[in-house]
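Chemist: sequence first, then the predicted structure:
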Amino acid sequence: MTLPTDISGLRWHHRFAMLGAAFHTRLQPTPLPEPYWVARSDATARLLGLDAQWFASDEALEALTGSRPLAGAEPLASVYSGHQFGVWAGQLGDGRAILLGETTDGLEVQLKGAGRTPYSRGGDGRAVLRSSIREFLCSEAMHGLGIPTTRALSLTGSDQRVRRETLETAAVVARVAPSFIRFGHFEHFAASGQDAELRALADYVIERYYPACRSTERFGGNAYAALLEAVSERTAALLAQWQSVGFCHGVMNTDNMSILGLTIDYGPFQFLDGFDPGHICNHSDTSGRYAFNQQPSVAYWNLHALAQALLPLIGDKETAVSALASYKRVFPSEFDRRMRAKLGLDTPPPGTAVAEAEATDRLLIDGVLSLLAAERTDWTIFWRRLSVAVQSGDMAAVTDLFIDRTGIDAWLPAYAARRAAGPAQAAGRMLQVNPKFVLRNHLGQEAIELAQNKDFSGVAILLTLLESPFDDHPGHEAMAGFPPDWASTIEISCSS
């Protein structure tokens, strides 16, 4: 049922809720005392069609903190299960996230940190300001980079204390996505033998998000195998984008994997500073399971877990394995395509066979990655400087990044010989795929420390830069510079 528009400008309907009581628990958010604005995303508000005047009001502040009911919303917390760090964790669920509902534009609005739910497993259901700032900013930063992600509408705070390693203040992020369904939702019903609910969930996802799976001739018309293949391909494309920008998720549990191939649940994430393929951004990840160079293989492992969950619907293991095969085809192809774009090598030289050009490009890509890894060269700065250098024809700023210049001096002529387009044209493309600004840990930390003293200017500045990370933003060059020495001492864990 579609409800009339309220003063916010939102119109609601609640299709996920209609799946039934086995999928969720209805409950209201727990109010936070004396909430205040920390940040708002006008871009996400426009996506929702929110009334701008309402979005700046005290009513919106309270509603998006969970302290005032929002007309038409039907809050609920969903149940799911999952593998955490490769180990079956059993029932999990929205332990601190409460879904307000779905708008008529097909976007769900969720409050993260809005209080205890039946799935909190002894937790307080709250989020802290520190981690909430990181999630708010990175959600919008990833969107600015063109990477599929959940969005952040707003960030509100309260002086109410929450205990983690120390006492911290509480915060709520209003998140937006077409769906927050995870691999773990399917694992939950498969593990408990609830085949009817498993089928209802799969049918809902196909109908809403993958309708082509219903009419496919793939796998003999098996819509559930086609769903697995489609999710595998979206996940592969997402991982290629992560790897190309140096993004470390940090906690790729199956309950943190989106069925729509979105980046979801920003916890101990990091954008690489120096290029270390084995970098572990999550201080809690003592085994290195989620190291940067392990992310593509972990995603494939998680897809196997999804395949196992869908097996009662797919019918046989061979079909499921066949549906997964697309991941190993799509990921390397997408990664190479994105790396070629970073190098400005979108098209093969005239008169050169595609296969020959791809082989040459693969040597160039492998070569430069080896050079960057050998000296832990700053990932973002290298690619941005290379883009500018191709435009100017002066590679000095690139070679200056290396202590031992033997390797880069040998690589650059081979790279120049491969470039088919004129330097200006190549640089123009490169500047649109190699960002000047990313959410480095130290930038986030500086904004957090200001915010903990009620100064939210650092959050606002970063939001502006990260919404358009390929632009120059004169006056903010320092925020595109090398990280300070103390940045390497920042520890990000699963605690939030």
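Modeler: Great, that's in hand. Numbering: from 1, shown residues only.

Chemist: alpha carbons only for contacts and neighbour counts from here, please
Modeler: Will do.

Chemist: any residues touching stretch 446-457, and which ones?
Modeler: Residues from elsewhere that reach stretch 446-457, judged by C-alpha atoms under 8 Å, 6 or more residues apart in numbering: 38-39, 129-130, 133, 458-459.

Chemist: kindly recompute the last result at 6 Å.
Modeler: Outside stretch 446-457, the residues within contact range by C-alpha atoms under 6 Å, 6 or more residues apart in numbering are 130, 458-459.

Chemist: I'd like those as a markdown table, with secondary structure and distance to F189 appended.
Modeler: Listed next are the contacts of stretch 446-457 as a markdown table, based on DSSP: H, G, I helix; E, B strand; the rest coil; distance: C-alpha to C-alpha, whole Å:
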| residue | secondary structure | distance to F189 |
| --- | --- | --- |
| R130 | helix | 34 |
| G458 | helix | 43 |
| V459 | helix | 40 |
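
Chemist: before we go on, here's another structure to hold up against the first:
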Amino acid sequence: MDKAAYQPAQDILALGDAFYDVVEAARFPEHRLRFRNQRWAERVGLGDLTDAEWIDHFGRFRPLPGSLEQPLALRYHGHQFRVYNPDIGDGRGFLFAQVRDLKDNRLLDLGTKGSGQTPYSRFGDGKLTLKGGVREVLATEQLEALGVETSKSFSLIETGEALDRHDEPSPTRSSVLVRLSHSHIRYGTFQRLAYFGLADEMTALTDYVLARYVPGAPGPEAPLEERVAAMLDHAVRGAARLAASYMAAGFVHGVLNTDNINITAESFDYGPWRFAPTYDLAFTAAYFDEYGLYAFGRQAEALHWNVYQLAKALLTIVPKEAMVPVLETFPEHFENALVAAIFARLGLQPAGDEQANLALLQAMERFLIDTGMGLERFYFDWYGGILSEARREKSPAANTYAGEKAAPLRALLPRFQPDAAARENLNHPYFADDAPCTLLIDEVEEIWSAIDERDDWGPFNDKIARIRRMGEAYGRTFS
């Protein structure tokens, strides 16, 4: 590691042992390094680790110097498909370490998935299938490239066990994943405290969050109602941004339960995710989401509902009057965030006229629904607006763009100028490709089949390279 730059942290210990349980990592029969996120390793001062050292820390979980001496399974509850569950917590993962982001000094958490049983495993083995690990790496890489604030897949190590699972062919290969996240504090962390009526701990958690995750937040000397309102405002704005970013990315998380939403509104915990092939508002990711609760077009509703559950938990320490005005701002924040996210994907500057901006979004939505156009195909061809007219004429969808269903879009487009990023980014060779970089379910299954049947990691590594090339084309700086 870069000893001169690496900055370990132990902030979570300030909360005390009412918030976590000390646990031990499982011992695995094998350790085969399958993915190492070198660019983020360098960002936190761990880029100089050898592969052997990497496996020692992120496969055997030898503590990082100066960080947590023992893994911590965090305690939380949560609503799962809107049914409250008090019997959950870190059941197959733990908080392994905390470090500082060397770019902006943010506190970052290194957490695991598949690291063995904890007091919250119930009847599970605490392990992760290799397929689940591969899927999460792919999801986080694609989302990061598309501008979604997401946890980062930091490490994936195959662990040499055969796991039995009811929902996929078994036995199947095993792995342990390490995520890099901005925060492990979930809405469900607050809900657990409310469930037990732990007011002092709720106040302490609020102040912990404000001090570490809310820039310019009021300090502990400020009135409690002001502090809670500031934290809730941060959560509301973040949830609105997250919902908008999902819509712009064409992403369906699949399980937006309150235990899967953290206080910084950073997307994480990828199970049955999917990217929507078309603009289908009813499209779902989880086969068990029978009523479409977390469908593509209902994710903003789901996140808004989740924020209300956070506020209900905070009633333990403040009256509802302190929070209602903040909660009521969600629709406005979501609309503003959606405009910003869609225009960024189109590489266009929003107009000064709010109604004109919304008119373009509505025309785009109508076109996508009426034509069944692939989402990434559309964004790829229309990126930069008028600057990409020649590219659109060469697209496989050129006839559709010239047709009647695209007429409203064509009429509105001259009102919006390409943004500075698009003018620069369109010089990237990516935009001369025949097709955009996508990550639909069939592609994911093909990548997994190559690994499962032939132990061929070529398609996986190639997809990561192509995703990162797309991110470079859009000018993404990982954050």
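Modeler: Perfect, thanks for sending it. Because the structure is a prediction, the values reported are computed rather than measured.

Chemist: quick check: TM-score for this pair?
Modeler: TM-score for the superposed chains, counting by TM-score structural alignment, normalised by the length of the second structure: 0.87, backed by 458 aligned residues with a C-alpha RMSD of 3.0 Å.

Chemist: closest one of the contacts of stretch 446-457 of the first structure to Y327 of the first structure?
Modeler: Using C-alpha to C-alpha, R130 comes nearest to Y327 of the first structure of those, at 35.1 Å.

Chemist: now the closest one: closest residue in space that isn't a chain neighbour?
Modeler: I448 (5.9 Å; C-alpha to C-alpha, 6 or more residues apart in numbering).

Chemist: returning to that earlier point: now neighbour count too, for the contacts of stretch 446-457 of the first structure, in CSV please.
Modeler: Converted to CSV, the contacts of stretch 446-457 of the first structure look like this (neighbours: other C-alpha atoms under 10 Å):
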residue, neighbour count
R130, 20
G458, 17
V459, 23
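
Chemist: corresponding residue for Q294 of the first structure in the second structure?
Modeler: Applying TM-score structural alignment, one finds that Q294 of the first structure aligns to R298 in the second structure.

Chemist: give me the nearest residue to that match, chain neighbours excluded.
Modeler: That would be L281: by C-alpha to C-alpha, 6+ apart, it lies 7.4 Å from R298 of the second structure.

Chemist: trace that neighbour over to the first structure, please.
Modeler: Under TM-score structural alignment, L281 of the second structure pairs with P277 in the first structure.

Chemist: thinking that match is in contact with N293, fair?
Modeler: Yes. Using C-alpha atoms under 6 Å, P277 of the first structure makes contact with N293 at a distance of 5.2 Å.

Chemist: helix, strand or coil: sort out the alignment partner in the first structure of A341 of the second structure for me.
Modeler: Aligned by TM-score structural alignment, A341 of the second structure pairs with R338 of the first structure. Per DSSP: H, G, I helix; E, B strand; the rest coil, the local secondary structure of R338 of the first structure is helix.

Chemist: my read is L100 of the first structure is in a strand, agree?
Modeler: Yes. Assessed by three-state DSSP, L100 of the first structure belongs to a strand.

Chemist: if I pick it, what's in contact with it?
Modeler: Contacts here follow C-alpha under 6 Å, 6+ apart; on that basis L100 of the first structure touches 73-75, 109-110.

Chemist: same check for these, but in the second structure.
Modeler: When you map the contacts of L100 of the first structure onto the second structure and apply both residues aligned by TM-score structural alignment, their matches' C-alpha atoms under 6 Å, the shared contacts are 75, 109-110.
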